[in-house]
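*Asks:* With the sequence up front, the predicted model follows.
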Amino acid sequence: MTVPADTTPPAPAPDGADEGGAQAARERQSHVRHELRAPLAVIYPLLSLLVDGESGALSPQQREHLVVLERNVERLEALVTGVVDSGWSDCSAAPAKREQISPLDLAESVAALRRLDRSGGPAVIVKRAAPPTPRAWADADDVRQIVAALIRNATTYTPSSGLVSVSMAPADDSGTVTLEVADTGPGMSPEELARAFEFGFRGEAATRVKAPGLGIGLWVCRRLAERSDGLLALASEPGGGVRATLTLPAAAS
């Protein structure tokens, strides 16, 4: 496997945009493209060696884990390529591939991958109510990316003795379903909540725990939610954890 060279030209500035601001935007896009692709350039060749057995024989369980990793690295590369090729700053403008999906099933698949991680962290529990499982009319890839980011954020800031729970409310009178990811971490201040979806914003907790990232995850996730006519919101009190809610149009029954 190889990571394609980044030959994508900078996205054009909007009509009438200030040239200085446009140049800053192009530089910012170039920086983010590099940061997104750099880890893949390291992961791909090493993973290929492991999968091919070049580093020694693998047990069935090790091979199973590597296949999961390989599949998700390929998925990540495709996501990065798609974002870059479409001019990532305008990701919400691209049409969503909407279909009937189960956000809770997508969350379960993300949580299952998380359980393969032996580095510790809080437990992730997906709570299921009585069937039928609520279904949404949305882009499956986008929703999976959003849920993965929300669970990743929650596990990053929640102590290993804490808990991350995922639940879903059925369709209501407004014709929407809501997925909630709640944690028992330190929570966020009102000031942090007000800026959480800003491009490049990193809160005090991110600095304290030295969390990796560029501060664009929630910014991207909200725009992806909007592609499916959805809404992503956060609620919190300091010391009371964070509740992230993803509201999506309900699928027709």
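*Replies:* Yes, it's here. Note that the structure is a prediction, hence the values are computed from the model and not measured.
*Asks:* rest of the way, CA atoms for contacts and neighbours
*Replies:* Fine.
*Asks:* For E198, which non-adjacent residue is spatially closest?
*Replies:* Spatial nearest neighbour of E198, chain neighbours left out: W219 (5.9 Å); criterion: Cα to Cα, 6 or more residues apart in numbering.
*Asks:* Would you quantify the distance from the one you found to F199?
*Replies:* 6 Å (Cα to Cα, to the nearest Å).
*Asks:* Now do the contacts for L150.
*Replies:* If you count contacts by Cα atoms under 8 Å, 6 or more residues apart in numbering, L150 has them with V181, A244.
*Asks:* Number of residues surrounding R33?
*Replies:* R33 has 19 neighbouring residues, counting by other Cα atoms under 10 Å.
*Asks:* do D139 as well
*Replies:* Neighbours around D139, by other Cα under 10 Å: 19.
*Asks:* contacting residues for the closest residue to it other than its chain neighbours?
*Replies:* Spatially, and ignoring its direct neighbours in sequence, D139 is nearest to R98 (4.3 Å; Cα to Cα, 6+ apart). Shown in contact with R98 (Cα under 8 Å, 6+ apart): W137, A138, D139, A140, S228.
*Asks:* switch to 10 Å and redo it
*Replies:* A136, W137, A138, D139, A140, D141, D142, R227, S228 (Cα atoms under 10 Å, 6 or more residues apart in numbering).
*Asks:* Now a ChimeraX select for only the buried ones of those.
*Replies:* To isolate the buried members of the contacts of R98 in ChimeraX, using 16 or more other Cα atoms under 10 Å:
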select :136,137,138,139,140,142,227,228
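*Asks:* With distance to S189 and secondary structure as extra columns, can I get the contacts of R98 in CSV?
*Replies:* CSV is the format used below for the contacts of R98 (distance: Cα to Cα, whole Å; DSSP: H, G, I helix; E, B strand; the rest coil):
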residue, distance to S189, secondary structure
A136, 31, strand
W137, 33, strand
A138, 31, strand
D139, 32, strand
A140, 32, helix
D141, 31, helix
D142, 28, helix
R227, 28, helix
S228, 29, coil
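*Asks:* who has more neighbours, W219 and F199?
*Replies:* Set side by side, W219 and F199 show more neighbours around W219, with 17 against 14, by other Cα under 10 Å.
*Asks:* Now do that one against F201, distance only.
*Replies:* In this view, W219 and F201 are 9 Å apart by Cα to Cα.
*Asks:* so who does P190 touch?
*Replies:* By Cα under 10 Å, 6+ apart, the residues touching P190 are A196, A235, S236, E237, P238.
*Asks:* Which parts of the protein are helices?
*Replies:* 19-51, 60-85, 103-115, 140-157, 190-195, 204-208, 217-227 (DSSP state H).
*Asks:* residue nearest the centroid of this protein?
*Replies:* A149 (2.8 Å; Cα atoms, centre = their mean).
*Asks:* try it against this one:
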Amino acid sequence: MKGRLLRWVHSIHAHMLAMALGVIITLTAFSLSILFLIHPSEKTPVSVYEVARLMRGQPILRDAPVLRIRDSADAPRAMSHASERLLAGMLADRLGLPRSDVRLYLNRGDQQRYDQFTREIALYGRDGQVDPFIVGTFTAAAKQPSGQWRMVTRSARAPGTIWNLTGQDTLLFGLLFIIPLSMWFSARLTRPIRSFAASVEQLDAGAEARPVPVKGPTEIRMAAVSLNAMQARIAQFVQERTSVVGAIAHDLRTPLSRLHFHLAAAPDPIRSAAQEEIRQMEQLISTTLDFVDNESRPRVMEPLDLGLLVEGLVDDFADMGRDVAIADAAPITIHGDMILLRRLFTNLIDNAVKYGDAARVAVRTEGAMAVVDVADNGPGMAADQLARAFEPFFRGEPSRNRRTGGVGLGLSIVQSAAHAHGGHVTLAARAEGGLCACIFLPLPA
């Protein structure tokens, strides 16, 4: 029961629930902080009659509102709203002053609130008893006999206060809190998923198998454990397969040596035919052992000059009288296994010479990859054959027959070697005839 609860606590479902609760708690805390920390104190409504008493310097019998009374020599601006003019007229009547000597200004947000008083004042104002309350922010000004203006001001929720800004831009303030929280949560949730995907991609690329880190939500942990177990079983299967194939190929050399001995006294026609068959079998065994060695031998990665490596192989083939030339060999340094890369390029150049009579090689860079092109002038391959060219023991018939061709492992070794270096290989038909094999190997960061 405890283990099941722990697995649920670390699951993606629990993480999503935690995020939802976190969002709710954050928004609630934000709202409460606005309500209790920066909420302006409520102001007691003040009637027009009470404003008139304040203008005369008389006290009012009400909870003391936060009011500011001052005198100013500057004349206030004209009123722009009908409700302001109505209230100012009522205040002027209370003070016994001309309406031109009284001003009253409302907050822009409160002006609409007083529109409903327009009809009430028009109806009830005829008996002279109407005395509406002024709620919120207002400024009243009356001209004194001295020529100065007495100002009675109360500031409540002005348009530029924090309260109004947060009320108008609730979405913006919410996003300022939620987006960083969501980014942190998503990064924490996707980090183990990215690590898991990178490990799977590395396994698919044929690189050295590494266990997937068992961390993150429960579902990712379970998948990582299963993948590690599957990876171990695959590695064991590959090792057993290569060991069996290698042992069989190695053991076949002994009876072939005996056949050579027994054929020494045979007639020439029989001996020649049998020795040709033995030669082909030895070639098959040698290629199979190379394939096994390519799969099981530890990689020794070291810096090497790819251009010099390929140029040396081209010179070796030219010394044997083969039509092989290098068009360009730029000095490019990569990290690779010397033995594996020599086998890779030897197989490609040998195929180009066998099936295309000539090989033209070029070494270049393309973005973050080093590229080696090996082109021939042969008959090429059909589209369906190109799709299967890298399958083990696949041979393109009839153009690549048993007498001139191999056993179908050369391109498999090439592809495996390219994958072991984090690269890949492609085959494409040339417009002028023949094939072009392109090997892409990553450059050092």
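*Replies:* Arrived safely, thanks for sending. Bear in mind that the values here come from a model prediction, so they are computed numbers and not experimental data.
*Asks:* Just to confirm, what residue in structure 2 is aligned with the residue nearest to D139 of structure 1?
*Replies:* In structure 2, the residue equivalent to R98 of structure 1 is M301, according to TM-score structural alignment.
*Asks:* One more: L50 of structure 1?
*Replies:* Under the alignment (TM-score structural alignment), L50 of structure 1 maps onto nothing in structure 2.
*Asks:* Also the one 10 residues further on?
*Replies:* In structure 2, no residue is paired with P60 of structure 1 according to TM-score structural alignment.
*Asks:* since we're on P60 of structure 1, how many residues are nearby?
*Replies:* Neighbour count for P60 of structure 1, taken as other Cα under 10 Å: 9.
*Asks:* how many neighbours does S165 of structure 1 have?
*Replies:* By the criterion of other Cα under 10 Å, S165 of structure 1 has 19 neighbours.
*Asks:* Please tell me which residues of structure 1 the host helix or strand of S33 of structure 2 aligns onto.
*Replies:* In this structure, S33 of structure 2 sits in helix 12-37 according to DSSP states H and E. Mapping helix 12-37 of structure 2 onto structure 1 (TM-score structural alignment) gives no aligned residues.
*Asks:* Go through that helix and flag the buried ones.
*Replies:* Those buried within helix 12-37 of structure 2 under the rule 16+ other Cα under 10 Å are I12, H15, M19, V23, T26, L27, I34.
*Asks:* for stretch 292-304 of structure 2, same thing?
*Replies:* Within stretch 292-304 of structure 2, the residues scored as buried using 16+ other Cα under 10 Å are V292, D293, N294, E295, R299, L304.
*Asks:* now stretch 236-244 of structure 1
*Replies:* For stretch 236-244 of structure 1, by 16+ other Cα under 10 Å, it's S236, G241, V242, R243, A244.
*Asks:* Any idea how many residues pack against V67 of structure 1?
*Replies:* Considering only other Cα under 10 Å, V67 of structure 1 is surrounded by 14 other residues.
*Asks:* how close does Q61 of structure 1 sit to S109 of structure 1?
*Replies:* Counting by Cα to Cα - Q61 of structure 1 and S109 of structure 1 are separated by 18 Å.
*Asks:* Likewise for V166 of structure 1?
*Replies:* Look at V166 of structure 1 and S109 of structure 1: by Cα to Cα, they are 12 Å apart.
*Asks:* joint contacts of these two?
*Replies:* Contacts common to V166 of structure 1 and S109, judged by Cα under 10 Å, 6+ apart, are V126.
*Asks:* Neighbour count: the two, which is higher?
*Replies:* The neighbour count for V166 of structure 1 versus S109, taken as other Cα under 10 Å, is higher for V166 (24 against 13).
*Asks:* Quick one: residues contacting that one.
*Replies:* Contacts of V166 of structure 1 were listed using Cα under 10 Å, 6+ apart, and they are 104, 107-108, 111, 124-128, 147, 150-151, 179-183, 243-245.
*Asks:* residue in structure 2 matching it?
*Replies:* Alignment note (TM-score structural alignment): V166 of structure 1 maps to V361 of structure 2.
*Asks:* again, but for S109 of structure 1
*Replies:* In structure 2, the residue equivalent to S109 of structure 1 is G312, according to TM-score structural alignment.
*Asks:* picking that back up, in PyMOL, select just the buried ones from the contacts of V166 of structure 1.
*Replies:* Applied in PyMOL, the following selects the buried portion of those according to 16+ other Cα under 10 Å:
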select buried, resi 104+107+108+111+124+125+126+147+150+151+179+180+181+182+183+243+244+245
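*Asks:* still on that earlier bit, and which of the buried residues of helix 12-37 of structure 2 is nearest L91 of structure 2?
*Replies:* Nearest to L91 of structure 2, judged by Cα to Cα, of the buried residues of helix 12-37 of structure 2 is I34 at 35.7 Å.
*Asks:* The closest one: what's it in contact with?
*Replies:* Contact analysis of I34 of structure 2 by Cα under 10 Å, 6+ apart lists T28, P40, I162, W163, T166, G167.
*Asks:* which stretch of helix or strand covers the nearest residue to A140 of structure 2 once chain neighbours are set aside?
*Replies:* The shortest distance from A140 of structure 2 to any non-neighbouring residue, by Cα to Cα, 6+ apart, is to L104 (4.3 Å). Using DSSP H and E, L104 of structure 2 sits in strand 102-106.
*Asks:* Which positions in structure 1 sit opposite whatever helix or strand comes next after that strand in the alignment?
*Replies:* For strand 102-106 of structure 2, the succeeding helix or strand toward the C-terminus, using DSSP H and E, is helix 108-111. The counterpart of helix 108-111 of structure 2 in structure 1, using TM-score structural alignment, is absent.
*Asks:* and helix 108-111 of structure 2, what does it pack onto?
*Replies:* helix 82-95 (3 or more Cα pairs under 10 Å, 6 or more residues apart in numbering; DSSP states H and E).
*Asks:* Check which residues of the helix it packs on are buried.
*Replies:* Neighbour-count burial for helix 82-95 of structure 2, with 16+ other Cα under 10 Å as criterion, is recorded at 83-95.
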